[in-house]
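>>> just the structure for this:
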Amino acid sequence: MSWFRPWQPLEEREGETMGISGEQVQQWDREHVFHSWSAQDQISPLAVAQADGAIFSDYQGKEYIDFSSQLVYTNLGHQHPRLVAAVQQQAEKLATIAPAFANDARSELAYLLSEIAPDGLDYVFFTNGGADANEYAIRMAREYTGRTKVLSMYRSYHGATGSMIHITGDPRRWDNEKSTGDSFHGHHFFGPYLYRSAFWATTPEEEAERALAHVERQIQLEGPDTIAAIIVESVVGTNGILVPPPGYLAGLRKLCDRYGICYIADEVMAGFGRTGQWFGFQHFDVEPDLITFAKGVNSGYVPLGGVIMRREIRDTFAHRPFPGGLTYSGHPLACAVGVESIKVFRDEDILGRVQDLGDRIVRPALEEMMNRHSIIGDVRGLGMFWAVELVWDKETKEPLVPFIPQPEQLQPMKDLMAACVERGVWPLMVSNRFHLTPPLTIQEDELRTGLERFDAALSTFNSAAYRRA
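Predicted coordinates for the structure are as follows:
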């Protein structure tokens, strides 16, 4: 059942104090807020007045179907009443306590996480988000193995902290290397991506086999005894929603076992129902040594992340201190929402719902669009985690936006995004792709309407209107 309430102007909401105007919000934003990943004078953020379920609204009353779950984290939607109540109740009972103390919300969430993780992954270190979760998982792997190097994919994103931006494979690390250098012992390899195979593969089986052979060569050339961890997103998120071919993650697990390397599963984006399982790796019959999480663990209502680890890694620090910590580790407000989130997942069968909607509605709708639209080169995904890759030509696969675009080359994607927004649907625009990642609680009619609006936006594309470099 949807809990969305129809939009009302702020001054007309019964029992509520009138807030500042949308114009004032935007003015203060322009004058005082510094935005991430942005040229500050070239953006004009939408001022959002309210949000409920899978819908958010601006100050003029226009509603948008949230097909991005913001940054792929509002898994249980906006303003879920049980999650809001969990914050309120915890704030009344114990708003905050230092991590050196035990508290009920943190202890219960750690217990519930150990229940949904594979057997043997019984301990949880809580962080404030995904980047520091990956940061600490790597620190644990280095302490556990006594090694320093970390391998990760070129098409990856693991966070923007000082070390994680270097572990990240995508071009966002380049400018950071200019200012900090790359002294974090991160090394990259090509992961599987059959649509644009780096290995001249023509089948998923070939892609998996050749990609694994490539990783093993990287391990051997870097020196197996120097490598602490391999970190991979179980389903690559920001860099393309790349679902690994059958056998790839299991093969990666075997390589880690063979060479004594820790396997870190980055589940920050793919975890907590996004793919239809608690964790993305559970689709592939594989178990990591460390699991990192954030985002969907509590739908971002209060910032929270963490690392779930094997007992053997925990025992490394049984009699010597772990060299790290965070002031807000296991914050009770964040953990209380995490506890309630897991209960909502179970009570409402969210995992089964995601599998059903993904297979019955999203996949066939996107495949049908691909057959009709000449600019759709590929669609791929699982559950409620989908990418639509756009190209100039289906035969050549030339991307609609180059890998390293000039500002003018971004215009086709900007125009398509504007067409989506005009029609009241808000997907996530990334390079030459749209990522469709709505809240897992979206109503079926909202999901179908969002897909129809996205389809209509694609129909506005006219290749003749653009001059290609």
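>>> only C-alpha atoms from now on, for both contacts and neighbour counts.
Noted.
>>> from one end of stretch 158-166 to the other, what's the distance?
Stretch 158-166 has an end-to-end distance of 9 Å (CA to CA, to the nearest Å).
>>> centre of the chain to that stretch, how far?
A distance of 15 Å separates the C-alpha centroid of stretch 158-166 from that of its chain, computed with CA atoms, centre = their mean, to the nearest Å.
>>> and stretch 294-312, by the same measure?
With CA atoms, centre = their mean, you get 12 Å for stretch 294-312.
>>> buried stuff in it?
Along stretch 294-312, these residues count as buried under the neighbour rule (16 or more other CA atoms under 10 Å): 294-310.
>>> before we compare anything, build this one as well:
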Amino acid sequence: MTTTTPDATGAPAGPTAAHGRLDEAEVRRLDRAHVFHSWSAQATIDPMPVAGAEGSWFWDHSGRRYLDFSSQLVNVNIGYQHPKLVAAIQEQAGRLLTVSPAFAEESRSRAAAMIAERAPGALNKVFFTNGGAEAVENAVRMARLHTGRHKVMAAYRSYHGATAGAIALTGDPRRWASEPGAAGVVRYWGPYLYRSAFHATTEQEECERALQHLRDLVMVEGAQTIAAILLESVVGTNGILVPPDGYLAGVRQICDEFGIVMVADEVMAGFGRCGEWFAVDHWDVEPDLITFAKGVNSGYVPLGGVLISDEIAATFDHRPFPGGLTYSGHPLACASAVASIEVFEEEGILAHARHLGDDVIGPGLRELAQRHSSVGEVRGLGVFWAVELVRDRTTREPLVPYNATGADAAPMNAVVGACKERGLWPFAHFNRIHVVPPCTTSDEEVRHGLAILDEALLVADEQAASR
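As a prediction, this is how the structure comes out:
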């Protein structure tokens, strides 16, 4: 059995024994021979074998540790190997491993009730999925069937998943290779003051102009044809774009006015990431549907779902919902979700996430911005932050071009490499470093990571100056 011992900083020191396990060379060989990796040209990658993890750290087979500022894919919200979740999964496995979605089951019932109780307003039903993309697919299906309309408005600078419908709704370059996609998608620009599509100079202007843009599109597309407006409550991978105050309420008003379903994609932003159960709680807005996954159980077992308003749920009281999944509400996954929600409350994780954002990450990143000429903007809330890197603060030219690959991406690759060399695992996308550690990360660990980022940003400064 693998054991760990903490080092002087309190971080796990990595494995000291691994009886009966494959060594690094064999893991790497089998991976190269048989694993087909997502979003990758297979011959150009060399995935690092991970041997273990605990808390906010993971390590390789040599015992080299990395402080995880990515939470893997921004999903390990309560950290690695939380003993209560491990125990809940083990207990459920010993009691009942699986049962069809057609049955009622204790963990499934408890998870649905606990999630609904923490959702805003009258979102009282949960349709379980295996992850976020399937949640988005089914939410859109519900909206179309509820309204009898077919169009869905979806933002540029968004990501909603990689299944056929979800990738068609996605507003970043990952959808290009899958086009033409599903019919009925209408694109709009969301608020992003730093690179405003509306020539705004203040948050208020950005909010007002983004809402007017959305209203104008509803008019010219025909409100009677639009089933849903889909948005990430706080845009995730595409920039940690926190909406200005009033924006989500304005979208809610437009939806109410025209009978459009408001769908909030909280797959990344929910369950503590923004310091609330759901990011919309920060603005006291109630969508009609909320999609979730990732942080609901920190990815310990695949789980996602759709929170459904009473009004939309009633559409299917006497009309079958034409959708389902073999593993919907899998008992192992639901047991881990129950335990996760209990951990959030017992350990005060929402309050800790708010504290990290307000008192540690936000101030720390603003200090870095003052010291590094390559930092154009920092933004975020809770444990959900982005550092936007530029070549020139005046022109705001990005450090690397939009969707840069190959040699064009070299400056960002150098910054990421500098982080990893120093034991920090960052989340990078285009010209941004995202600071998204587990919500349970300690103040000291966050400051340690920010100190490493401070050193890595010297590389960004050099890259920006070498144009």
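>>> give me the TM-score for this pair.
Comparing the chains after superposition, counting by TM-score structural alignment, normalised by the length of structure 2, produces a TM-score of 0.96; 459 aligned residues with a CA RMSD of 1.3 Å.
>>> show me the buried residues of stretch 294-312 of structure 1 that map onto helices.
Among the buried residues of stretch 294-312 of structure 1, no member falls in helices (DSSP state H).
>>> from Arg380 of structure 1, how far out is the aligned partner of Gly329 of structure 2 in structure 1?
With TM-score structural alignment defining the correspondence, Gly329 of structure 2 maps onto Gly330 in structure 1. The gap separating Gly330 of structure 1 from Arg380 of structure 1 is 35 Å, by CA to CA.
>>> equivalent analysis for Arg353 of structure 1, please.
Computed as CA to CA, the Arg353 of structure 1 to Arg380 of structure 1 distance reads 19 Å.
>>> Val33 of structure 1 now?
Using CA to CA, which is the criterion applied here, Val33 of structure 1 is 36 Å from Arg380 of structure 1.
>>> with Arg258 of structure 1 instead?
31 Å.
>>> in terms of neighbours, single out the busier of Gly330 and Arg380 of structure 1.
The neighbour count for Gly330 of structure 1 versus Arg380, taken as other CA atoms under 10 Å, is higher for Gly330 (30 against 18).
>>> which element is the more buried one on?
Per DSSP states H and E: Gly330 of structure 1 is located in neither a helix nor a strand.
>>> Ser68 of structure 1: neighbour count?
Tallying neighbours of Ser68 of structure 1 according to other CA under 10 Å, which is how burial is gauged here, yields 23.
>>> that one pairs with which position in structure 2?
Checking TM-score structural alignment: Ser68 of structure 1 goes with Ser70.
>>> how close does its match get to Val76 of structure 2?
9 Å.
>>> equivalent analysis for Phe69 of structure 2, please.
For Phe69 of structure 2, the distance to Val76 of structure 2 equals 10 Å [CA to CA].
>>> now for Ala131 of structure 1: what does it line up with in structure 2?
With TM-score structural alignment defining the correspondence, Ala131 of structure 1 maps onto Ala133 in structure 2.
>>> please name the nearest non-neighbouring residue to that match.
Closest residue to Ala133 of structure 2 apart from its sequence neighbours, by CA to CA, 6 or more residues apart in numbering: Gly161 at 4.3 Å.
>>> show me what the one you found lines up with in structure 1.
Taking TM-score structural alignment, the alignment pairs Gly161 of structure 2 with Gly159 from structure 1.
>>> surely its match and Arg172 touch.
No - taking contacts as CA atoms under 8 Å, Gly159 of structure 1 lies outside contact range of Arg172: 10.1 Å.
>>> have a look at the two and say which one is more surrounded.
More neighbours sit around Gly159 than around the other of Gly159 of structure 1 and Arg172, counting by other CA under 10 Å; the figures are 21 against 14.
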